[in-house]
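> Provided below are the primary sequence and the corresponding predicted coordinates.
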Amino acid sequence: MKHLQEKTVTRSLAKGLLAGLIGGLVSTAAKTLAEKIYPPRTHGEPEPPLVLAEKIAGHRLEGAKKLAAMETIHWSFGALTGAAYGALAEYYPQATAKDGAGFGMALTSLTHGTALPALGLSAELEDQTTRERTSEMATHVVYGMVTETVRRVVRKMLG
């Protein structure tokens, strides 16, 4: 009789962070693409990373500085959020439920539904258009699912 052996997974904070970071970068690209298909802001509203960059700079940004600041904030947030998710998944595997969709929904609720309005980086939730809310939810679900898919693959590769 053949015995089935359970594979023991050794938790590793460093591997979880790295797998999540890579997942976060890939999913930031996927979210960016998804926003080109279903943009959240269609009436000229400023992007939250731009509002943050200009608050930090203390003045309006133009041209290359504007683009560099926005992209730095956008990609850094995506990478760091992915890394945090990877660490969480390492020690709390239930966080990966629904293939990362729950993570994406929680993230949009925490950012666009709570933190960004509180910091004055976006409109209050009740003042956001239906288009903005549904786009942010949909594209954050894409972000969460891509993060989880890539994290899982990378984590397996890391052993």
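Thanks, I have the structure now.

> use CA for all of it now, contacts and neighbours both
Fine.

> excluding its backbone neighbours, what's nearest Leu61?
Glu54 (6.2 Å; CA to CA, 6 or more residues apart in numbering).

> whoops, His140 was the one
Nearest to His140 is Gly104, by CA to CA, 6+ apart, at 4.7 Å.

> where exactly do the helices run in the protein?
Using DSSP state H, the helices of the chain run over 13-37, 48-57, 63-91, 101-110, 116-118, 130-158.

> and the angle for the third one with helix 48-57?
Between the direction of helix 63-91 and that of helix 48-57, the angle (axes from the mean of the first three to the mean of the last three CA atoms, to 10 degrees) works out to 110 degrees.

> re earlier: OK, contacts around the residue nearest to His140?
Gly104 makes contacts with 137, 140-145, as judged by CA atoms under 8 Å, 6 or more residues apart in numbering.

> try it again with 7 Å
Residues near Gly104 by CA atoms under 7 Å, 6 or more residues apart in numbering: 140-141, 143-144.

> included below, for side-by-side comparison, is a second structure:
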Amino acid sequence: MNGSNESSSSTQQREQSPDDGEEQEPATVKAAETISEIILGHQLAENEKEIAGDLVHYATGAASGAVYGAAAELAPELTVGAGIPFGTAVWLIVDEGAVPLLGLSKRPTEYPLSTHIYALASHFVYGLTTDIVRRAVRSML
């Protein structure tokens, strides 16, 4: 998977609170902080947060892409739409579902429609890119 396309504005950029205008940390940084504290017993320093957030972002993207690649081998019909349905599913399950449910972002209803459209479009690109990479790797096997 190509994790560089996986994120949305709600998980990659600083979030602006609609109520008070205060910036919030990106969901990927919040996840990295939680992982670091629970698994490593380490509280991230300010200069570690961006790198750790990027690591979570790319790891999530790579894992999702690997699942897609494996699933495509078992059920080739999943590749209909050249990865765009896959990207849409990642957006719906991760950005709109898991991230808010885990308390890593606000509820989806607290973001403007434009944020959701941008995130969905980003995931279209991610899904398409993931499928292109999958096809290239498959042709080399």
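Ah, there it is. Computed from a predicted model, the values in this text were never measured in an experiment.

> TM-score of the superposed pair?
The TM-score (TM-score structural alignment, normalised by the length of structure 2) is 0.80; 128 aligned residues with a CA RMSD of 2.2 Å.

> closest one of the contacts of Gly104 of structure 1 to Thr32 of structure 1?
Tyr143 (9.0 Å; CA to CA).

> Thr28 is in contact with the closest one, correct?
Yes: between Tyr143 of structure 1 and Thr28 there is a contact under CA atoms under 7 Å: 6.4 Å.

> who's more crowded, the two?
It is Tyr143, of Tyr143 of structure 1 and Thr28, that has more neighbours when counted by other CA atoms under 10 Å, with 31 against 27.

> just give me the match in structure 1 for Thr129 of structure 2.
Matched to structure 1 by TM-score structural alignment, Thr129 of structure 2 sits across from Val146.

> can you tell me how far the closest residue to its match other than its chain neighbours is from Ser109 of structure 1?
Distances taken as CA to CA, 6+ apart place Ser27 nearest to Val146 of structure 1, at 5.1 Å, with adjacent residues excluded. Counting by CA to CA, to the nearest Å, the separation of Ser27 of structure 1 from Ser109 of structure 1 is 18 Å.

> how about Ala68 of structure 1?
In this view, Ala68 of structure 1 and Ser109 of structure 1 are 26 Å apart by CA to CA.

> these two: which is more packed in?
Legend: neighbour count by other CA under 10 Å for Ala68 of structure 1 and Ser109, higher for Ser109 (18 against 15).

> so what corresponds to that one in structure 2?
Match for Ser109 of structure 1 (TM-score structural alignment): Leu92.

> Glu124 of structure 1 too?
Aligned by TM-score structural alignment, Glu124 of structure 1 pairs with Arg107 of structure 2.

> ok, the closest residue to its match other than its chain neighbours - how many residues close by?
Excluding its sequence neighbours, the residue lying closest to Arg107 of structure 2 (CA to CA, 6+ apart) is Pro100, at 5.4 Å. If you count neighbours by other CA under 10 Å, Pro100 of structure 2 ends up with 15.

> spatially nearest residue to Gly24 of structure 1, not counting backbone neighbours?
Of all residues not flanking Gly24 of structure 1 in the chain, Gly82 sits nearest, at 3.9 Å (CA to CA, 6+ apart).

> and Gly69 of structure 2? What does it align with in structure 1?
Looks like Gly69 of structure 2 aligns to Gly86 there (TM-score structural alignment).

> wait, its match touches Ala19, no?
Yes: look at Gly86 of structure 1 against Ala19 with CA under 7 Å: they come within range, at 6.1 Å.

> need the residues touching each of these two.
In terms of CA under 7 Å, 6+ apart, Gly86 of structure 1 and Ala19 are both contacted by the residues Arg151.

> returning to what we had before: spatially nearest residue to the match of Gly69 of structure 2 (excluding sequence neighbours)?
Gly20 (3.9 Å).

> how close does that neighbour get to Arg152 of structure 1?
Distance of Gly20 of structure 1 to Arg152 of structure 1, computed by CA to CA: 9 Å.

> no further questions, thank you.
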